[in-house]
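# I'd like to go over a predicted model; first the sequence, then the structure.
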Amino acid sequence: MSATGLTATIIRQSRAAAANIPPATLEMAGLCVLDWFGLAIRGAQEPVTQWVRDVAMAEGAASAASVVGAGGGFSVRQAALINGVAGHALDYDDVNLAMHVHPTAAILPGLLALAEARGLSGRSVIDAFVVGYEAAGMIGSLISASHYARGFHATGTIGAFGATAASAHLLGLDEEATARAYGLAGSQASGLKAQFGTMAKALHAGRAAEAGVMSALWAQAGVSARTDILEHPRGFAATQSDGLPGGIMPWGSYALDRNLFKYHAACFGTHGALEAIGALRRQGLAPEAARAIRLKVDAGADAMCNIAAPRTGLEAKFSLRFNAALALQGVDTADVATYDDSVVRRPDLEAIRRRTTVELAPAGWPEDVTEVRIETTDGRVLVQRHDVSRPCGDLGGRKVRLRAKCLNLMKPVIGEERAGDLVADLEGFAKREELSALLGSAQVSFSSGGSWSEV
């Protein structure tokens, strides 16, 4: 493996990131774990998760790992896949805008499965998670802009490399074996933005987690692959993006420090509109006073969240116009139940959606900024902007919001008492010597109809 190759450099720098993790970065990793568990427990009820789980159960496997919401009896590969789907099924999970990835849903599930199967500690999972996150951040900073613009869903592609880096670190692979694991991941990484608004999008996260685990395990077993998959002339960057920049970029701060959590259960591309209209509503704007609404967004939103007339609740998550209507009517978009299929048939929301237009901004418009312009019935023009790249509050404030979010997600499934106990356990995740008891406390027994009982 070339000492100066990009793949080798990313491997070394991402592994070095786990050597002395700053306290704030370590706390951010713990928040990612907390957020993911709440989402996975609630997401385990979603039809896509149930059907993927049913297929795995019919397939059968030696019992090695647990699936959140369904207990043990699964292989490491199956657990990574199903838990990856569950964590992304609600489209409510964290994002990193520099890499255009939902990182935790892709990186964490495989680590949990491997750690449970091999009796590894919570801190070893956290360290490996940081390695995977930083690897995805480095790759994303180089290619994600053009890669994402081409139509690839980077959670399934760049996320697969992050999951591979994390799994390889947890297994203790050396640099050469890790580079082969990257090579194996490059032949599995997949995901297309055309699937936004369908169940297939959740599969992108699940398949990324699965690819990460299997790439590391295959490499550990001795399977050969290119060790320069990122920079090879016919490798990942050259074929899936506009290519690499002229030189290898220096990386300094942790990508994990720029992780963003969701507080609306919809595509992150709609959050600027939700926040801006919410601010106008809090200033006194009434729904009936809005004669016309115009949303000005980066042109990239057209391929991400611009479904003009959604037909299902899942499509509504990817509709700027419909989310504008939800915000104006003061509907609670933090509640996953809001995006039920019935929501798209509400006459009041449909009327506002039809009065809403989306303007795709010219080149140079900030990618993360949404501008809302509302013409009122009395002739006023109200303008509000929101930049989604700015996190809401300090780390302590985000922890309070995430704790409330997770409790709200868990309580309808496992009850208030168990939810409170589990959140408390998760807040000590890095101190746990093993994870089987924790994963066991996150279980719900499902029938094929999605009903549940405590186990």
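Received the coordinates, thanks. Residues are numbered from 1 along each chain as shown.
# from now on I want contacts and neighbour counts done on CA atoms only, so please keep to that.
Fine.
# so which residues of this protein form strands?
With DSSP state E as the criterion, the chain has strands at 65-67, 71-74, 290-297, 356-360, 369-376, 381-387, 444-446, 452-454.
# remind me what the fifth one packs against, helices and strands.
Right, the one you point to is strand 369-376. Judged by 3 or more CA pairs under 8 Å, 6 or more residues apart in numbering; DSSP states H and E, strand 369-376 is in contact with helix 271-282, strand 290-297, strand 381-387.
# if you set the cut-off to 10 Å instead, what comes out?
Secondary-structure packing of strand 369-376 (3 or more CA pairs under 10 Å, 6 or more residues apart in numbering; DSSP states H and E): helix 271-282, strand 290-297, strand 356-360, strand 381-387.
# check the gap between residue 225 and residue 102 for me.
27 Å (CA to CA, to the nearest Å).
# meant to ask about residue 159
8 Å.
# put this beside the first:
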Amino acid sequence: MARVVTQRRLDDFPPETIDKAKKVIVDTFAVILAGADSEVEEPLMRYLDMTPAAGKAPILGTDRRTTAEMAALINGTFGHALDFDDVLSMMPAHPSAIIVAALLADLPDHPLTGREFIEAYVIGIEVGARIAQGITVGHYSRGYHGTGTLATFSGVAAMAKSRGLDEDQTRTAFGIAASMASGLRRNFGTMTKPLHTGLAARNALQAVRLALCGFTAAPDILEAKAGFYAAYGVEASDPEVAIAALDGPGILVDPGIALKKFACCYAAHRGMDGVLALREKHGFTVEDVVKLECRMPPGGMLVLTYPQPVTGLEGKFSLQYALAAGLVDGHYTVSTFTDAAVQRPEIQEALKKISAYEDESCRDDDPLFDTRSSGGRGFVDVEVTLRNGTRDTIRIHKAPGHPSRELTWTDIEAKFDDCADHASIEPATARQAFKNLRELESTEDLAALVKLLHH
């Protein structure tokens, strides 16, 4: 893994890698902005005021600057605050906000060109994904949140690449970060879930900087008997699998990384897509609906744990609420998952019409079914019954934004505009920032780009 970080270059990946990487990077900037106006913003700003150390690193969507470590923590937390960021199902986790937040925090001390930023991102995604592939989804099943544990290594690899660490320093950075890796699924539906992302970004930054300063750590932290795989893995975990997987074209090309069309837990997205498709097909409103049934594959509702949510954060992990909001509104935006939206009386009435449950018939014949994450296994059936007697079912195998249903640049621009508006960024400024990010590989001055998104 250390050798990949030090030796592999952007030119070693297929040409389409740059465009695919840019889509995720632009998407990540968008969700960090939106997070600046989320529930986590107020307590994080109070926390920042408790430790008002001077610094040069900007916090996007605000007018604040702080130390690199604090900026990584806050921007990283913003990036996952709305659960609107990317999904790497093989982790399963959301690594991009960690990488982007860590690199942004380091920019004032270590400027990068746009191409260097993309290269560090690509290396970071690749290394973290392969470490996850070797440890298997069993790590997640044990209760760990891979964003806070496995994706920490994505941040370390990206930072090590951007800073030009040698192999020994990179191994040391991995060793330091492995003892920082943390995050438990029990905190889903609370502010601590996105905090996992911020902590991972901060930890990645600190691990690389400590390695640069001569700090020591075990050079075999992943594979050692008392190392990361042994402590965090399962019987099937195998670091050799991670190494062997590095021979491919890169995970951005195969199997790809999913971008979210909806600002909530990815496991709910296929059901939500089904509701919108049925509404478009039949033109009904919530008043026309007698019953809406959503059948999920076994394990598909593992993290959708709030059938009767009372907050926006709980709503992000409620399949029932997401379906009800689709019936009531006919669309989804960032504002769908606010406290006020969840608590609407019409939503409470719509919830009475919803039935959502796991069904063995949604398993399909995928031999790798049990290795898939909640949002990627089997298929989802959504069935509506209308007052006029119509009864129709739609089957969704892949969520919108899945690599097989990749978001277009038009989709991403609409998402960027929605997120920038949520952060009170002027439309003209948002358009310019999007244009600059779209042309990121040609950008020489990333600081000027970041300044557009800093009030």
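Great, that's in hand. What you see is a predicted model; the values in this text were computed from it and never measured.
# tell me which of residue 159 and residue 102 of structure 1 has more neighbours.
residue 159 (40 against 28; other CA atoms under 10 Å).
# wait, the more buried one sits on residue 152?
No: taking contacts as CA atoms under 10 Å, residue 159 of structure 1 lies outside contact range of residue 152: 11.5 Å.
# report the set of residues contacting both of those two.
Residues touching both residue 159 of structure 1 and residue 152 by CA atoms under 10 Å, 6 or more residues apart in numbering: 100, 190, 191.
# the second one maps to what in structure 2?
Okay, so that is residue 190 of structure 1. Aligned counterpart of residue 190 of structure 1 in structure 2: residue 182 (TM-score structural alignment).
# show me what contacts that match?
Residue 182 of structure 2 is in contact with 144-150, 152, 196-197, 199-200, 232, counting by CA under 10 Å, 6+ apart.
# repeat that with 6 Å
If a contact means CA atoms under 6 Å, 6 or more residues apart in numbering, then residue 182 of structure 2 has 148, 149 as its contacts.
# swap in residue 289 of structure 1?
Contacts of residue 289 of structure 1 were listed using CA under 6 Å, 6+ apart, and they are 376, 377.
# all helices of the stretch 1-150 of structure 2, in order?
2-7, 17-35, 41-50, 68-81, 96-106, 114-135, 138-141 (DSSP state H, counting those that start in this stretch).
# in TSV, list the ones you listed along with distance to residue 240 of structure 2.
Below are the helices of the stretch 1-150 of structure 2 laid out as TSV (distance: least, CA to CA, whole Å):
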stretch	distance to residue 240 of structure 2
helix 2-7	14
helix 17-35	25
helix 41-50	40
helix 68-81	30
helix 96-106	24
helix 114-135	7
helix 138-141	16
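# what sits closest to residue 108 of structure 1 if chain neighbours are left out?
For residue 108 of structure 1, ignoring the flanking residues on the chain, the nearest one in space by CA to CA, 6 or more residues apart in numbering is residue 129 at 6.5 Å.
# what sits against the most centrally placed residue in structure 1?
In structure 1, the C-alpha nearest the mean C-alpha coordinate belongs to residue 102, at 2.5 Å (CA atoms, centre = their mean). Contact partners of residue 102 of structure 1, counting by CA under 6 Å, 6+ apart, are 94, 95, 155.
# any idea what the first one aligns with in structure 2?
So the one you mean is residue 94 of structure 1. In structure 2, residue 94 of structure 1 lines up with residue 86, judged by TM-score structural alignment.
# repeat that for the last one.
Residue pairing (TM-score structural alignment): residue 155 of structure 1 is matched to residue 147 of structure 2.
# which residue packs closest to that match, ignoring adjacent ones?
Sequence neighbours aside, residue 93 is the residue nearest to residue 147 of structure 2 in space, at 4.7 Å (criterion: CA to CA, 6+ apart).
# you'd agree the one you found is up against residue 144?
No: Residue 93 of structure 2 is beyond contact range of residue 144, at 10.3 Å (criterion: CA atoms under 6 Å).
# who's sitting farthest from the centroid in structure 1?
Each residue of structure 1 has a distance to the centre, and by CA atoms, centre = their mean the biggest one is for residue 378: 42.0 Å.
# and for that residue, nearest residue in space, chain neighbours not counted?
residue 289 is the one closest to residue 378 of structure 1 (CA to CA, 6+ apart), at 7.7 Å.
# that neighbour and residue 332 of structure 1: what is the separation?
The value you get for residue 289 of structure 1 to residue 332 of structure 1, if CA to CA is used, is 20 Å.
# and residue 184 of structure 1, by the same measure?
Using CA to CA, residue 184 of structure 1 is found at 43 Å from residue 332 of structure 1.
# so for these two, which sits in the more crowded spot?
Ranked by neighbour count (other CA under 10 Å), residue 184 of structure 1 and residue 332 place residue 184 first, with 26 against 14.
# contacts only, for the more buried one.
Residue 184 of structure 1 neighbours (CA under 6 Å, 6+ apart): 215, 225.
# likewise for residue 264 of structure 2?
83, 84, 316.
# residue 5 of structure 2 versus the second one, what's the distance?
Read it as residue 84 of structure 2. When residue 84 of structure 2 is compared with residue 5 of structure 2 (using CA to CA), they lie 28 Å apart.
# cool, residue 435 of structure 2 as well?
Note on residue 435 of structure 2: its distance to residue 5 of structure 2, by CA to CA, is 29 Å.
# between the two, which has more neighbouring residues?
Using other CA under 10 Å as the criterion, residue 435 of structure 2 and residue 5 rank with residue 5 on top: 26 against 14.
# contacts only, for that one.
By CA under 6 Å, 6+ apart, the contact set of residue 5 of structure 2 is residue 161.
# number of residues surrounding residue 6 of structure 1?
A total of 21 residues lie near residue 6 of structure 1 under the criterion other CA under 10 Å.
# what does it correspond to in structure 2?
Taking TM-score structural alignment, residue 6 of structure 1 has no aligned residue in structure 2.
# which part of structure 2 matches stretch 341-354 of structure 1?
Against structure 2, stretch 341-354 of structure 1 falls on residues 339-352 (TM-score structural alignment).
# the aligned partner of residue 56 of structure 2 in structure 1 - how many residues pack around it?
Aligned by TM-score structural alignment, residue 56 of structure 2 pairs with residue 64 of structure 1. Neighbourhood size, residue 64 of structure 1 [other CA under 10 Å]: 18.
# mind checking how far the residue nearest to residue 184 of structure 2 when sequence neighbours are not counted is from residue 137 of structure 2?
Ranked by CA to CA, 6+ apart and with sequence neighbours excluded, the top spatial neighbour of residue 184 of structure 2 is residue 144, at 4.6 Å. As judged by CA to CA, residue 144 of structure 2 and residue 137 of structure 2 stand 10 Å apart.
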